[in-house]
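**Q** Structure, please.
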Amino acid sequence: MKRRFSLLCICLLSIQMLFATQPNDGDKKRDSFRGKKPKYVFYFIGDGFGLSQSNATEAYMAAVNDSEGIQKLAMNTFPIQGLYTTYAQNQFITGSAAAGTALSTGNKTSIGTIGMDASKQKPFKTIAEKARDKGYRVGIVSSVSLNHATPASFYAHQPSRGRYYDISVDMGKSQFNFFGGGGIMHPEGDGKSNKKNKAANIGMAGNKKIKGKKENSLKLAEKQGYTIVNTNEAFHAIKSGDDKIIAINETLAGGQSLPNGIDQKEGDLSLGDYTQKAIEVLENKKGFFLMVEGGKIDWACHANDAVTAINEVIQFDQAIQKAIAFYHEHPKETLIVVCGDHETGGLTLGFSGSHYKSNFKLLENQKNSNGVFNAELKKLKKQDASFDAVLQAVRKNYGFDGEEKSTKLSEYELAQLKQAYNESFDKGEQIANKDQYYQLYGAIDPITITASHILAQKAGIGWTTFSHTATPIPVRAMGPGSTLFNGYFDNTDLPKNIEMLMKL
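**A** Here you go, the predicted structure:
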């Protein structure tokens, strides 16, 4: 009996070892690929960007143009569409650092880790660094700070995404040819301002004063040969052939980010503008690698702000259209890959109160993002404004109680707003249970989040969380090598595909 049991164990172990040494489907596809390889590679990452965010945007665009169904985003016209899993090494629901590292290096890591293994000891070389070392020009563009988790994952190697200063120093050391978009978080040292601070990671917390300031990381970048550009005039003066540019937007919103699309004013630069400028700087005979992050999709979804999220997806798609225009000039040499690091918010296209009905056109009534409305609420708090005064501000920003019946606030919705007012302005009985408070309001002002939820629900949209989810993410691709992105695989396969195609 013991002998038979031992033989069984040996057989099982042999089978396990056999499967462990077999290449996965992604490896097989890469090994068998014989197609033409690209010279120019665009890698678009929508932070927090899942299938629901994409489809909600298409439904919204159709609704505001008085059409039925959807109006397709440019990215959703790509011939290749696939799906992939996003889990981290130590957690099923990933974070932006672990997901960014998977998408930049082809390796799983632990939550919060940038460009290193899960033990936070071994650095992983990124596809951007490999492209640089092979003579490709390299660019990084983001709508959030350039040392935020996703862009950082392409040039930095740090045990924590919260080490903003050290990450920004790594940026200058990278010798990449172009950085553009947001600013730098904590360029003179981190202090203690971001430890376990969820709001800081989504641009809703300011920098605290720090002791023992270090040398400004942008000054260090200048010593590495970079030119810092931070005005619209200087941005427009950047031309083909310029090198080692860090272009920071003249107008920055919370978290050193570009203003949300819904809040942008005439003359403000967009993610598409930075993408186009990166193309002008990077284009050369050898080729280039350009990563563009639509980072504020994630921030809007953390805030359960459907309207702002949709506008950020539109901005992201407009940036992708710049790459498509380049593709049409170089169709045999250009690969465009569009993906997301994870989904945020648990966005659902349906709500129990609206049953099978949707009214996406209602979303057009919102005037500003939750972040801008929060700033208005702060002014009202200083005045100790009455509920009626606050309600008037809510009506104005979210378009409630207009001429259309669908905009009318019900008694139940008014009661929700009154409770939120009591919480926000510290009036009346408060929710003592912290978990219950978070489930209702997250890290956002109670009035803002309640108003945003009510508008979304009237449109037929629901939210399940203020955090990330583990739903598989779609990838779209076009150009030489794009067939590798067809199917169902893991996030680590995306950079492996790109690395093989670019011969890195």
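**Q** Going by C-alpha atoms from here, please, whenever you check contacts or count neighbours.
**A** OK.
**Q** which residues of the stretch 251-400 of the chain fall in helices?
**A** Using DSSP state H, counting those that start in this stretch, the helices found in the stretch 251-400 of the chain span residues 271-282, 296-302, 306-329, 370-382, 387-398.
**Q** so of those helices, which one's packed in deepest?
**A** helix 296-302 (a mean of 28; mean count of other C-alpha atoms under 10 Å).
**Q** just checking, what packs against that one?
**A** helix 306-329, strand 343-344 (3 or more C-alpha pairs under 8 Å, 6 or more residues apart in numbering; DSSP states H and E).
**Q** please redo it, this time with the cut-off set to 6 Å
**A** helix 306-329 (3 or more C-alpha pairs under 6 Å, 6 or more residues apart in numbering; DSSP states H and E).
**Q** Mind giving me the packing neighbours of the helix it packs on?
**A** Contacting helix 306-329 under the criterion 3+ C-alpha pairs under 6 Å, 6+ apart are the following elements: helix 271-282, helix 296-302.
**Q** how about this one, so we can line them up?
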Amino acid sequence: MGFTNETQALLGGDSLSCLNKKKSNTKRNLSYFLNIITVSIIAYLCFFSTNNNNKKNAPPTVDPHKKKNIIMMVTDGMGPASLSAARSFRQFRDKLAINDILTLDQYLIGSSRTRSSSSLVTDSAAGATAFSCAMKSYNGAIGVASDKSPCGTILEALKLQGYYTGLVVTTRITDATPAAFSSYVDYRFQEDLIAQHQLGEYPFGRAVDLILGGGRCHFLPASKGGCRGDDRDLIEEYSKTWQYVGDREQFDQLQGGKNVSLPLLGLIANTDIPYAIDRNETEYPSLAEQVKVALTALSDATKDSDQGFFLLIEGSRIDHAGHHNDPAAQVREVLAYDEAFEEVIKFIDSSDVETVAISTSDHETGGLVVARQVSENYPDYLWYPEVLLNSTHSGDYLAHKIADYKNKDDSTKLTKFIKHEILENVLGVSDYTDKEVQAILDKANDPANLLYVLNNIVSLRAQIGWTTHGHSAVDVNIYAHTNSPAIKAKLESARAYHGLTGNHENIEIGAFMEEITGSSLSRVTELIRKTEHSPSNNNNKEVFNADAFHGNV
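**A** The predicted structure follows:
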């Protein structure tokens, strides 16, 4: 049987005729051309679809011109162990399940590295300046760079844009953290000058609209119960331009912030507001109460404005409890801050204004360890929160109570007072030793050091350890919350100088606030270059440890 010419060609036999070859090539070229068109169309459609999906899935960008509220929150001296201790203490005290966590726990996004320009271990001044100026500086520096030139702060940059501003703390308002957002001095001990700057006595003019905290001392002369080095009464001088609040009764008259006339100067205590464990509620408001007033007042003031507000909130005395190695005081300070943080969360979730809160620490204090080896034997894996619950006052409070005891010269009466009133009734310690009682007696006239004896008695029994009376270099947590999808997407980026998820330098927090608001710290820096910031008496009180716990912490 013979094959056709075409069949032979297909099977590798004889070639096709010239005519057949031309027909075959034409078909082949047409098929090739159609394939090219098909592939091109598919590629185009895939690209268009992918590009469209990318646009749909791309995180929204933050509009820096949109009205915003920026809430910067600082847990001074709180490290990760402080939060762990407070959480376990609360679970024990309130008989809660082990999965019952703090409000802060629910908003953890990252951690911050804390070193200053002068040391691996920062102080509060340099730590706060990193937030306010987005710049590293030396320990002791308040709003000044490493060369001691003033650096513009985020508070002032936002004030230039029309934001209202506020400061809420539980220490002196002239202390390091609030000072670094509202003043410029070479050394943090210059609190008299800090007070003047906060009231507007510098080239920028008044930048702060609301002040709530302690520190009346640096606004009054010694003749009026203050501690200024001059005779100025700043409260009297500014009484016609600022609404003044000086005690609990006047604070309550603010009606939760509804009866506020800005600017507001609220100096609730002469120095620091007492620890939460010692606070008399009829004399001093809690941090959460102060925060409510500030949020309401600033929100009302900006309701018809194109811009929102900037508010700094500090849980200041967590740090002091760390310096004092006082676990009973510290867990309660952390919980008081957590309550204030919860108020901020509620505010954000109910606000129709784009709002973000960022909470972090300037550093850790005390080198807290939630466990302690109390003998040469290998330790049990435990600690006792019930010991902290039994302790109902701070070591600082009790040390002064002993120092002020009217029968202190009678050793028998003093010993009985220490055993029964202090150790048993207030600290809940009944297994005290003669050596411990004697140690208290030896320091009875020295409350500044007696408090360490008392706090160690509590720490030992709770099996809580401390490694220093100062600060440590441990990384600290970053927490954040916002009602803005665009800001949330940016927060969730781990890229340096872009988001805050993951581990970041502390200066990135200041840079983040500057970027999302479109503000300019450099513009402020130009405006405040001529600010008086050096110590006036040239006595070089440039202390080796500018953060000494006996004075500024």
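**Q** picking up where we left off before, export the helices of the stretch 251-400 of the first structure as TSV, with columns for distance to residue 216 of the first structure.
**A** Formatted as TSV, the helices of the stretch 251-400 of the first structure follow (distance: least, C-alpha to C-alpha, whole Å):
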stretch	distance to residue 216 of the first structure
helix 271-282	24
helix 296-302	25
helix 306-329	30
helix 370-382	28
helix 387-398	39
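**Q** picking that back up, nearest approach to residue 415 of the first structure belongs to which of the helices and strands packed on helix 306-329 of the first structure?
**A** Of all these, helix 296-302 sits nearest to residue 415 of the first structure, with 24.0 Å by C-alpha to C-alpha.
**Q** in the second structure, what residues pair with that closest one?
**A** Using TM-score structural alignment, helix 296-302 of the first structure lines up with residues 317-323 of the second structure.
**Q** For that stretch, give me the average deviation versus the first structure.
**A** In the superposition against the first structure, stretch 317-323 of the second structure averages 0.9 Å from its aligned positions (mean C-alpha distance after the TM-score superposition for the first structure).
**Q** Show residues contacting that stretch.
**A** 76-77, 329-330, 333, 365-366, 469-470 (C-alpha atoms under 6 Å, 6 or more residues apart in numbering).
**Q** Distance to residue 141 of the second structure added to those residues, as a markdown table?
**A** Shown next, in a markdown table, are these (distance: C-alpha to C-alpha, whole Å):
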| residue | distance to residue 141 of the second structure |
| --- | --- |
| 76 | 16 |
| 77 | 17 |
| 329 | 28 |
| 330 | 26 |
| 333 | 26 |
| 365 | 18 |
| 366 | 21 |
| 469 | 21 |
| 470 | 17 |
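**Q** Just give me the closest of those to residue 511 of the second structure.
**A** residue 76 (19.9 Å).
**Q** what residue of the first structure matches up with that closest one?
**A** Per TM-score structural alignment, residue 76 of the second structure is aligned with residue 47.
**Q** for that match, what are its contacts?
**A** Residues near residue 47 of the first structure by C-alpha under 6 Å, 6+ apart: 294-295, 297-298, 340-341.
**Q** again, only using 10 Å
**A** Shown in contact with residue 47 of the first structure (C-alpha atoms under 10 Å, 6 or more residues apart in numbering): 96, 99-100, 149-150, 293-299, 301, 339-344.
**Q** before we move on, what about residue 464 of the second structure?
**A** Taking C-alpha under 10 Å, 6+ apart as the criterion, residue 464 of the second structure is in contact with 85, 325-327, 368-374, 382-385, 456, 458.
**Q** What ranges does the stretch 401-504 of the first structure have for its helices?
**A** Ranges of helices in the stretch 401-504 of the first structure, per DSSP H, counting those that start in this stretch, are 411-424, 434-441, 446-459, 493-501.
**Q** Mean neighbour count and distance to residue 376 of the first structure for those helices - can I get that in CSV?
**A** Output for these, formatted as CSV (neighbours: other C-alpha atoms under 10 Å; distance: least, C-alpha to C-alpha, whole Å):
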stretch, mean neighbour count, distance to residue 376 of the first structure
helix 411-424, 17, 13
helix 434-441, 14, 18
helix 446-459, 23, 10
helix 493-501, 21, 42
